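# got a predicted structure plus its sequence, pasted below:
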Amino acid sequence: MTGEIHTPDISHRVAEKVAAANGTDPLNLDPLYNRIDPDCLNSLFQDETSEGYVEFLMAGCNVTVQADGTVEVAQSETHEKGAQTGSSGDTMKAPDSLE
């Protein structure tokens, strides 16, 4: 044992927070990969110097993942729980160095 503290991947924290916002278990949600690639999400902001954010809709919630790893979840005002939309509603702000 190395004494390191394990921090859940961003994708796991997203699932947990969206489930909490919907009052359900994360296993009852549609898989995250139906909305965004979890591996890409986990690796996107691994570097502590990363900037930007990713926003997407999941299970009736607006999800924002900040470059510092902060995950914000809020019930969507424009979509009912579980509602399907014709577009993904996903957005991403690239780091300033890439713009």
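Happy to help now that I have it.

# use CA for all of it now, contacts and neighbours both
Will do.

# can you pull out the helices in this protein?
10-22, 38-44 (DSSP state H).

# comparing those helices, which comes out most buried?
Compared across the helices of the chain, helix 10-22 shows the largest average neighbour count, a mean of 19 (mean count of other CA atoms under 10 Å).

# for comparison:
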Amino acid sequence: MPGTTLDFHNDSISLSVIDALADAIGTDPTELDPLYHVVDSEALDQLFTENTTVNGRIQFSYGDHAVEVRSDGTILIDGTVHDRA
């Protein structure tokens, strides 16, 4: 299955989630409500780092959209994988 791999030195997973949501919704990332309204974005970034040894995922809702973040950096919005630009 195609996916995305984060460059953990340069990317935060929370910013990648915002970009994926903006792409899925068809809007500019700056037009979205802050991610921290639905999930602790700092905790999300800390869970999925380069040193992550846990194989897992986090799921949450953002408005009407289902978001899934996997420990390998894959981000799914409503079941569709979104690649980072």
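Received, thanks. The structure displayed is predicted, hence computed values, not measured ones.

# picking up where we left off before, with distance to T64 of structure 1 as added columns, please give the helices of structure 1 in CSV.
Putting the helices of structure 1 into CSV (distance: least, CA to CA, whole Å) gives the following:
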stretch, distance to T64 of structure 1
helix 10-22, 9
helix 38-44, 11
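
# tell me who's in contact with the spatially most central residue of structure 2.
Taking CA atoms, centre = their mean, the centroid of structure 2 lies closest to V17, which sits 2.8 Å from it. Residues counted as contacts of V17 of structure 2 (CA atoms under 8 Å, 6 or more residues apart in numbering) are V69, I75.

# how near is the residue mapped onto it from structure 1 to C61 of structure 1?
Superposed on structure 1 with TM-score structural alignment, V17 of structure 2 falls opposite V14. Distance, V14 of structure 1 to C61 of structure 1, by CA to CA, to the nearest Å: 11 Å.

# so what sits against both of these two?
Counting by CA under 8 Å, 6+ apart, the shared contacts of V14 of structure 1 and C61 are V73.

# OK, contacts around F60 of structure 2?
By CA under 8 Å, 6+ apart, the contact set of F60 of structure 2 is V38, V39, A66, V67, E68.

# check D25 of structure 1 too.
So D25 of structure 1 contacts E16, A19 (CA under 8 Å, 6+ apart).

# and E31 of structure 2, what's its match in structure 1?
E31 of structure 2 maps onto N28 in structure 1, by TM-score structural alignment.
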